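Chemist: A predicted structure for the sequence below; I have some questions about it.
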Amino acid sequence: MAGPREHGGTWKATMGERTSGTGDDEEWKARGVFLRVFVTHIFAGFVWLLFYVGEHAPK
């Protein structure tokens, strides 16, 4: 069985169907960037919260 690259298309992760490489690829890339930025900001907020709580802890 030939892979998707040999036929010039890509595979959709959710449906398992081939696309021609048009706007769907850009949509997945944009979604991935959004997810990466969102997760990074959540992690940064958690680290900030740890510093904030540590600074205000009774000593």
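Modeler: Now that the structure is in, tell me what you want to look at. Numbers count the residues shown, from 1 in each chain.

Chemist: can we go C-alpha only for contacts and neighbour counts from here?
Modeler: Noted.

Chemist: specify the local secondary structure of Arg31.
Modeler: helix (DSSP: H, G, I helix; E, B strand; the rest coil).

Chemist: quick one: it from Leu49, how far?
Modeler: 27 Å (Cα to Cα, to the nearest Å).

Chemist: got it, and Gly21?
Modeler: Gly21 is 42 Å from Leu49, by Cα to Cα.

Chemist: for comparison:
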Amino acid sequence: MTTEATPHDPRPQAPVVVPTTNGSEKRKQRGVVTRVLVYVVVAHLLAAYLYFLFDIAAKH
């Protein structure tokens, strides 16, 4: 009984990266920037609300 051994390369092959030309990376980056800006604005509004809430409560 003979089995043919296949050569085995122990080094993993690097994946092939194909650049996209449809601008999807710029769209993703713009989405991240928009999301961060929204989070910053919402966080500041929440902080201002809490500040005024405690400020009004301290005066009473």
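Modeler: Sure thing, it's come through. Computed from a prediction, not measured in an experiment: that's the story for all the values here.

Chemist: map Ser24 of the second structure across to the first structure for me.
Modeler: Pairing criterion TM-score structural alignment: the partner of Ser24 of the second structure within the first structure is identified as Thr22.

Chemist: can you tell me the SS state at the counterpart of Val36 of the second structure in the first structure?
Modeler: When the two structures are superposed using TM-score structural alignment, Val36 of the second structure falls opposite Phe34 in the first structure. Following three-state DSSP, Phe34 of the first structure is assigned to helix.

Chemist: and the gap between Phe34 of the first structure and Thr40 of the first structure?
Modeler: When distances are taken as Cα to Cα, Phe34 of the first structure and Thr40 of the first structure turn out to be 10 Å apart.

Chemist: which residues touch Thr10 of the first structure?
Modeler: Taking Cα atoms under 8 Å, 6 or more residues apart in numbering as the definition of contact, the neighbours of Thr10 of the first structure are 4, 18-21.

Chemist: out of those, which are inside helices?
Modeler: When helices are assigned by DSSP state H, not one member of the contacts of Thr10 of the first structure lies inside them.

Chemist: what about Val36 of the second structure, distance to Ala57 of the second structure?
Modeler: 31 Å.
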